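S.K.: turn this into a model:
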Amino acid sequence: MTTTTAASGKGRKAPTIFDVAERAGVSHQTVSRVINGDPTVRDGFRSRVTTAIAELGYRPRAAARALAGGRSKALGLVTAGDALYGPSSTAIGFERAARHAGYHVLLSTLPEDPRPSDLSGAVATLLAQDVAAIVLVAADNRVLDALASLAVPVPVPVVVSNAVQRDAPTVGPMTAAVAAVAIDQVAGASMAMQHLFDRGHRRIVHITGPTVSQEAQVRRATYVRLMESAGLDPVVLDGDWTPASGFAAARSLDTTAVDAVFCGNDQMALGVLHAFADDGLRVPDDIAVVGFDDIPEAAHFTPPLTTVRQDFRAMGEQVLATVRSLVEGEPLDEILLQPSLVVRRSA
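M.R.: Next up is the predicted model:
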């Protein structure tokens, strides 16, 4: 991901709430209600106001007064989609680290099926609260694409976590500075596959996460590459991160032709273990199972799950460190944290 610089707004007169109201075609009272998070404001008005706020670069006067003695201590956090373990844990880790460092975090949550306008509105609302930076915890390519196509200026640093790898779409020139913090998905998938190879497994099936997830795409691509490099035929089954999808995928397998399953996450692995138990298969004697994430319950699956551990607390702390570096003007691009393999009885 690249670092870019937005055009300076120095020398311009600071816009007022009345300027925002005029641009949005609403009353200044409506603008105030949007800024203060009033849930009764209609979506159409809210969208117009947040767009006008972003386009004008409006900052509330109260925030300006708070900044008179120094830099804003507010940080914006945007989360997307369902409450999945990885993104949720990253967001919690970031908020705790930020609070410990003396910042307060303002949260905006995007819907399960986010549109570009949803992200634009969330960003504009956070900017109106005079945040010093915005953190995007995204496991969804649609959110990354929306960030890349933002048509309004983002005059503060943006840090993207979780779903970013080196082949991710770059953020456009409307953003002041951008950096990415991610756990190395290629390394994690390679650890899982090498563990299975080392134990003699060759007929390995992969259950992948949803196509909108960049992490799922990277894990799948790594599995396919390693299988083909070993002269083996890759077999990929679709999942959606849930135990139910893992259960359904496992029930569709001809288990006589498979000796191991590499699951895209631990939740799907739980469904796989359930299906195999129902079919009377012994794990790992008849078939091995490996997951990804090391959720707290993984050590208590039946049998305990071999999985790739992602340290989401460290991720949250690194996101904050990256935010502080960007706020101080230090150029950064992407930071990759390393996962680890946790070997338990399922493989």
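S.K.: rest of the way, CA atoms for contacts and neighbours
M.R.: Will do.
S.K.: ok, and what's touching stretch 163-171?
M.R.: Stretch 163-171 has contacts (Cα atoms under 8 Å, 6 or more residues apart in numbering) with 1-2, 137-141, 144-145, 147-149, 178, 180-182, 184, 213-215, 334.
S.K.: buried only: go through the residues you listed for me.
M.R.: 1-2, 137-141, 144-145, 147-149, 178, 180-182, 184, 213-215, 334 (16 or more other Cα atoms under 10 Å).
S.K.: quick one: the helices in the stretch 151-300 of the chain?
M.R.: Under the criterion DSSP state H, counting those that start in this stretch, the stretch 151-300 of the chain contains helices at 185-198, 214-229, 243-251, 266-278.
S.K.: which of the ones you listed sits most buried?
M.R.: helix 266-278 (a mean of 23; mean count of other Cα atoms under 10 Å).
S.K.: counting contacts, what elements does that one pack onto?
M.R.: helix 243-251, strand 288-293 (3 or more Cα pairs under 8 Å, 6 or more residues apart in numbering; DSSP states H and E).
S.K.: please give me the structure for this one as well, since I'd like to look at both together:
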Amino acid sequence: MATSRRPSQADIAEQLGVSVSTVSRALANEIGISETVRRDVQRVARMMGYRSKHMRHAANPDKRALALVPLNSAIGNLASFYHGIVEGMRAQAAEAGLALDVRLVNEDLVTVDFVRRHVAKTDVGGVILAGIDPDEAMTSWAEEAGIALVLANGSDTHMRLSSVAPANFYGAYMATKHLLDNGHRKILHYTYHHRPTIRQRRRGFEAAIADCPGAEGTVVISNENSSRQLLLDLVAGKYDVSAVFCWNDSVAVTMIDTLLGPDSPMPPGFSLVGFDDLPIAGMASPRLSTVRVDREAIGRGVIRLMATKLDGEMAPLQLEVGLTLVEGETVHRWEQAQS
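M.R.: Model prediction:
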């Protein structure tokens, strides 16, 4: 019975149309080899199952990845959000046969040196950053070191990294349109300016406003205006709006009593929408209207992309997870005669 032959450097050379010497030097990370050739050689070597002392994944057939999850998010108001992502990652990793090491870390300490040390200690070929936006130094290091870097609940605007995130633009469009469909034409979007994923929510809001003739959108940035100050300004009539769309549920639920409670000074029909559908949205009274994010699906998608990257895929792959509207009880019909 014929036995399968292990691939050799000659097979890799033939596949790429280069010399065996070039393959050998590229696998050994020797100088004098262009970055493009080195990456192509290592990609093909992984895909062919070539084993070399210079390639961790060829020497160790088990796929291994390290997931770094920000401690503040894991224990703060986004705990349930990241718990869902981690559970999805773990379930998919078990199904895919991928060894996943999850570490809770102080986000402020996640530098390129920090990640490099953890990669060296854990002998992984891939790193997952959950809700952590890498800087240029980390992105460049991952490319040069041949480390697969995948963002969970993140987005790379330069299209260099693979990522999985909610469909933030469309989710925000959906939330805003729900308010528009209920007669609201002057809507305030309270948002956070820092992360690319959250900026997509602002763009979705602005697109929905632009698509509705006569609608007016107001944007307030949390980095410049606290939620407490926003509430004071709304009550004082500083903003001529009939609805507020918050960038997440954690902020929105803090506004329910002031804006919609029995002693609220806001006019009848005033409405409020959040984003994420965290458990706290269901605990609120009235139940917060929001957009549901499937956190487990994000986690599963991250592992699928990581497995693909560890198999040698070089192209950045960016996946968006679809969202659904949760109508709740905080959106009311606004009669145009009032505005």
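S.K.: out of the helices and strands packed on helix 266-278 of structure 1, the one nearest Asn265 of structure 1 is which?
M.R.: strand 288-293 (4.2 Å; Cα to Cα).
S.K.: now the closest one: which residue numbers in structure 2?
M.R.: Using TM-score structural alignment, strand 288-293 of structure 1 lines up with residues 271-276 of structure 2.
S.K.: gap between that stretch and the chain center?
M.R.: 19 Å (Cα atoms, centre = their mean, to the nearest Å).
S.K.: stretch 126-139 of structure 1 now?
M.R.: Relative to the centre of its chain, stretch 126-139 of structure 1 is centred 14 Å away, using Cα atoms, centre = their mean.
S.K.: now stretch 266-275 of structure 1
M.R.: On the basis of Cα atoms, centre = their mean, stretch 266-275 of structure 1 sits 23 Å off its chain's mean C-alpha point.
S.K.: next, Val86 of structure 2: secondary structure please.
M.R.: helix (DSSP: H, G, I helix; E, B strand; the rest coil).
S.K.: just give the number of residues close to the aligned residue in structure 1 for it.
M.R.: The equivalent of Val86 of structure 2 in structure 1 is Ala91 (alignment by TM-score structural alignment). The burial count assigned to Ala91 of structure 1 is 26, neighbours taken as other Cα atoms under 10 Å.
S.K.: next, the buried residues of stretch 66-79 of structure 2.
M.R.: Those would be Leu66, Ala67, Leu68, Val69, Pro70, Ser73, Ala74, Leu78, for stretch 66-79 of structure 2 by 16+ other Cα under 10 Å.
S.K.: now tabulate those residues in a markdown table and tack on distance to Phe270 of structure 2 and secondary structure.
M.R.: As requested, the buried residues of stretch 66-79 of structure 2 are exported to a markdown table (distance: Cα to Cα, whole Å; DSSP: H, G, I helix; E, B strand; the rest coil):
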| residue | distance to Phe270 of structure 2 | secondary structure |
| --- | --- | --- |
| Leu66 | 46 | strand |
| Ala67 | 42 | strand |
| Leu68 | 41 | strand |
| Val69 | 37 | strand |
| Pro70 | 36 | strand |
| Ser73 | 31 | helix |
| Ala74 | 33 | helix |
| Leu78 | 27 | coil |
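S.K.: just put the residues you listed in CSV and tack on distance to Leu179 of structure 2.
M.R.: Formatted as CSV, those follow (distance: Cα to Cα, whole Å):
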residue, distance to Leu179 of structure 2
Leu66, 41
Ala67, 38
Leu68, 37
Val69, 34
Pro70, 33
Ser73, 29
Ala74, 31
Leu78, 25
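S.K.: ok, so of those residues, who is nearest Ala210 of structure 2?
M.R.: So of the buried residues of stretch 66-79 of structure 2, ranked by how close each gets to Ala210 of structure 2 (Cα to Cα), first place is Leu78, at 30.8 Å.
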